[in-house]
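**Student:** give me the fold of what follows.
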Amino acid sequence: MTSRDILHMRRAVGLAARGQGGTSPNPVVGCVVLDSSGDVAGEGFHEYAGGPHAEVAALREAGERARGGTAYVTLEPCDHTGRTGPCTGALLDAGVARVVVAVTDPNPVAAGGLDTLRRHGVEVDTGVLAEEAERVNAAWLTFIRRGRPYVTWKFAATLDGRSAAADGTSQWITSPEARADAHRLRAESDAVLAGVGTVLADDPRLTARAAAPRRARPVLRVVADSAARTPASARVLDGEAPSLVAVADDAAVPPHLAGAVRLPRAGGGIDLHALMAELRGRQIVSVLLEGGPTLAGSFLREGLVDRVVGFLAPALLGAGAAALGPAGVPTIGDIHRLEFEEVTPVGPDLRVVLRPLPPKES
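**Tutor:** Here you go, the predicted model:
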């Protein structure tokens, strides 16, 4: 791996990020093509599901300059025909001499591209900036490797961890800038999930009121409602975007929730693993968990949170609802440890992005 490899793969990772929110259920991928002299000839990224893959977009821009050149790709080029043809064929037809890949494809349906390229005499190198490429494609990789959607828990709180005042009021703890950023997170997700407690307390719309990426389907609004308490008047049922209410299989369901999905009961609520399986079956790759504290605690307890995004206001309440409910931590040895990935000012607030640390082996 050379400094030039790192430079161009980092650019490919940045290109891949531009597809966030638009490619599901496909991965985000970026590609940079150099000519035989080592100059950049073309760039591309996978913009939307069903559209040209990153390699095809970059090769189109490069044209004949790709012959004898090098392609840097964040994910192993696909080797199958789906809505588009195999990217391995496009690379071979373009006469690319070397392909550098960050992450090999864990999807057995599309994998095998590197072997095909090698059989045709193409030089192949892998693992360049793999960690960065995995991070930008974390949602899809989790979906394929773990067989469930990638879950981001988003919360807004004061510095002392309160999400509402003692009288229950919570609008607004954070700034307009933070709320706009939260809507960006919604727009980049396949589904937004809230518990029925949040629906009853706040009557949220759960829609993405932000510039939406080019996506093949709207964001799905999901309510976890074990006792089928979501009222007919709830804005989450207003038809503005598709909705899914998940109830326990033993719940008495009113007529307006006749289309609800019944799932097994567990721990006093819905079996969250069954909910994740239901969403996976609907090709939901990423879920934004927005509340409330009880549901967030349950997701943490079950090991189903992959990323935490917190918006912290420079304010103190001292009393009121906590941002997080019981999360299966009876003693300090069971604490959920996280690592900071990003700390960014957003207006007067701070946005912190964290990922859970793997549990220590005993």
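
**Student:** when you work out contacts or count neighbours from here on, use the C-alpha atoms and nothing else.
**Tutor:** OK.

**Student:** could I get the full set of helices for the stretch 101-250 of the chain?
**Tutor:** 113-119, 130-136, 138-146, 176-187, 196-202 (DSSP state H, counting those that start in this stretch).

**Student:** okay if I get those helices as a markdown table plus distance to A90 and mean neighbour count?
**Tutor:** Shown next, in a markdown table, are the helices of the stretch 101-250 of the chain (distance: least, Cα to Cα, whole Å; neighbours: other Cα atoms under 10 Å):
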| stretch | distance to A90 | mean neighbour count |
| --- | --- | --- |
| helix 113-119 | 11 | 17 |
| helix 130-136 | 22 | 18 |
| helix 138-146 | 23 | 19 |
| helix 176-187 | 32 | 19 |
| helix 196-202 | 49 | 18 |
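
**Student:** and of those helices, who's closest to P106?
**Tutor:** Nearest to P106 among those is helix 138-146 (6.8 Å), distances taken as Cα to Cα.

**Student:** which residues touch the closest one?
**Tutor:** Applying Cα atoms under 8 Å, 6 or more residues apart in numbering, the set of residues contacting helix 138-146 from outside is 24-28, 106-107, 134, 148-150, 280, 285-286.

**Student:** thinking again about what came up before, could I get the helices of the stretch 101-250 of the chain as TSV with distance to A296?
**Tutor:** What follows is the helices of the stretch 101-250 of the chain, written out as TSV (distance: least, Cα to Cα, whole Å):
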stretch	distance to A296
helix 113-119	39
helix 130-136	22
helix 138-146	18
helix 176-187	17
helix 196-202	11
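
**Student:** out of those helices, nearest to A210?
**Tutor:** Of all those, the one in closest proximity to A210, counting by Cα to Cα, is helix 176-187 (5.5 Å).

**Student:** another sequence for comparison is provided below:
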Amino acid sequence: MPIAPPCPPEWLAGLDALAERAIGLSEPNPRVACRLITRDGRWFEGHTQHAGGPHAEVMALRSAQAAGVSVQGTTAIVTLEPCSHHGRTPPCCDALINAGVGHVIVALQDPNPQVAGRGIARLRDAGIRVDVLDPTHPLALASRALNVGFFSRMERQRPWVRMKLAASLDGATALPNGVSQWITGEAARRDGHAWRHRATAVLTGIGTVRSDDPRLDVRLVPASRQPVRVIVDSRLETPPQARVLQPPGPVWIYTAADAARSAAARAALQAQGAQVIDCPGPPKAAGGSPKVDLAAMMRDLAQREVNELHVEAGHQLNGSLLREGLVDEVLLYLAPRLLGPGAGLAQIGPFEALAQGIALSFIDLTPVGDDVRIRAHVCPRP
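**Tutor:** Next comes the predicted model:
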């Protein structure tokens, strides 16, 4: 049986929505909300700001201070354990201790090895009562889901990889002549930009860069920051005039091309502001071109503090990521039309048995304009 929270339910209501305000703002830090409840029942709130800016606890404390209200003996509710280490900012647990907070309710323990219970311990050592919600509590579940990329980076040393796809009802992502704009409607495209905005980085392949010349920035929804744009380009063939290289936001290009032989291409791309990252895979058969080591790329992206990676690529790169077990979630928009033969969702198989297919677990199905959005988790392979 779940443990009842040590406070009235209304104290916890809406904290998940408050934490969501940090989407697209707090990267690479987790999205956290804090609510202070004073002894006379007044509330003061805050959420995580940009990296290097104040965390949720400090924002809530500042709100109370601006109102001239003492926080001595107050209850602080935070959706993730207060940090205990000096990073870009001082420890939040020290801010709560110095403010004289009397009770702290934590939705989830921080998975960061630099914290991982140390914040809770420091608060208790200071004489503050600390309660941690049961992991099955709705607020705990919501906080983990909101920070799925942060948890993935801390626990698995790789980002949470979400693959976005748009197709006709019969699974075509483009006509045989390559035309794909637009299969889905404006509402679906706007929703897709909201998911881009959520991600730390957006990834595509050289095939998509050359065929579609996408920008891959966030334009259709308000954006406080732009995600990093990442290109998988094994032979370093990205045209220097490609739109993806234009501002705003940085561009990282992962390649397996020989540094000496590709010196001119590297210089041209670096002149456009792109960072070229060598990430070659193991040698292929004689005469074959080396490929980017996708698993190593994911580890490198995590080291570069990428929490959520949003993939918008063609069927070849999609297939490679799926075959290597590097996709965690599928975001599929289906349009109410049939297109017949054309490019598919991902180049996988052929399989000889149904059990060999990649299994998915549906999360939700939501109408978006005239289209339907399907979210599904990729099931671990047995």
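
**Student:** scan the contacts of helix 138-146 of structure 1 and report the most crowded one.
**Tutor:** With neighbours taken as other Cα atoms under 10 Å, the top of these is V28, carrying 32 neighbours.

**Student:** hang on, it in a strand?
**Tutor:** No - using DSSP: H, G, I helix; E, B strand; the rest coil, the assignment for V28 of structure 1 is coil, not a strand.

**Student:** trace it over to structure 2, please.
**Tutor:** Alignment note (TM-score structural alignment): V28 of structure 1 maps to R31 of structure 2.

**Student:** surely its match is in contact with T48?
**Tutor:** Yes - with contact defined as Cα atoms under 8 Å, R31 of structure 2 reaches T48; the gap is 6.1 Å.

**Student:** strands of structure 2, start to end?
**Tutor:** With DSSP state E as the criterion, structure 2 has strands at 33-37, 43-47, 75-78, 103-106, 129-132, 160-168, 201-205, 228-232, 251-255, 275-278, 308-311, 329-335, 360-368, 371-378.

**Student:** so where in structure 1 does the second one end up aligned?
**Tutor:** It refers to strand 43-47 of structure 2. The counterpart of strand 43-47 of structure 2 in structure 1, using TM-score structural alignment, spans residues 41-45.

**Student:** what's in contact with the matching stretch?
**Tutor:** Taking contacts as Cα under 8 Å, 6+ apart, the residues outside stretch 41-45 of structure 1 that touch it are 12, 15-16, 18-19, 28-35, 53-63, 65-66.

**Student:** once aligned to structure 2, how far is that stretch on average?
**Tutor:** Compared with structure 2 after the fit, stretch 41-45 of structure 1 shows a mean deviation of 1.1 Å (mean Cα distance after the TM-score superposition for structure 1).

**Student:** before we move on, what about stretch 180-187 of structure 1?
**Tutor:** Here the mean offset of stretch 180-187 of structure 1 against structure 2 after fitting is 1.9 Å, by mean Cα distance after the TM-score superposition for structure 1.

**Student:** and that stretch, which stretch of structure 2?
**Tutor:** Counting by TM-score structural alignment, stretch 180-187 of structure 1 pairs with residues 190-197 of structure 2.

**Student:** what number of residues are in the vicinity of the closest residue to R184 of structure 1 other than its chain neighbours?
**Tutor:** Closest residue to R184 of structure 1 apart from its sequence neighbours, by Cα to Cα, 6 or more residues apart in numbering: A210 at 5.7 Å. By the criterion of other Cα under 10 Å, A210 of structure 1 has 15 neighbours.

**Student:** was I right to think A210 of structure 1 contacts A180?
**Tutor:** Yes - using Cα under 8 Å, A210 of structure 1 makes contact with A180 at a distance of 7.1 Å.

**Student:** rewinding a little: can you name the two of the contacts of helix 138-146 of structure 1 that are farthest apart?
**Tutor:** E134 and R280 (20.1 Å).

**Student:** about what we covered before: now, which of the contacts of stretch 41-45 of structure 1 lie within helices?
**Tutor:** Secondary structure from DSSP state H places A12, L15, A16, A54, E55, V56, A57, A58, L59, R60, E61, A62 of those in helices.

**Student:** list the contacts for the fourth one?
**Tutor:** In this structure, A54 of structure 1 makes contact with V29, G30, C31, E43, G44, F45, H46, E47, V73, judged by Cα under 8 Å, 6+ apart.

**Student:** same list (the residues you listed) but as JSON lines, adding distance to E240 of structure 1.
**Tutor:** Output for these, formatted as JSON lines (distance: Cα to Cα, whole Å):
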{"residue": "V29", "distance to E240 of structure 1": "31"}
{"residue": "G30", "distance to E240 of structure 1": "33"}
{"residue": "C31", "distance to E240 of structure 1": "36"}
{"residue": "E43", "distance to E240 of structure 1": "37"}
{"residue": "G44", "distance to E240 of structure 1": "33"}
{"residue": "F45", "distance to E240 of structure 1": "30"}
{"residue": "H46", "distance to E240 of structure 1": "28"}
{"residue": "E47", "distance to E240 of structure 1": "25"}
{"residue": "V73", "distance to E240 of structure 1": "38"}
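
**Student:** now for those residues: which two are most distant?
**Tutor:** The most widely separated members of those are E47 and V73, with 14.6 Å between them, by Cα to Cα.

**Student:** please tell me how far the alignment partner in structure 1 of M297 of structure 2 sits from F299 of structure 1.
**Tutor:** Under the alignment (TM-score structural alignment), M297 of structure 2 pairs with L275 of structure 1. Going from L275 of structure 1 to F299 of structure 1 by Cα to Cα, to the nearest Å gives 11 Å.

**Student:** what's the nearest residue to A251 of structure 1 if we skip its chain neighbours?
**Tutor:** Computed as Cα to Cα, 6+ apart, the closest residue to A251 of structure 1 that is not its neighbour in sequence is A227, at 5.3 Å.
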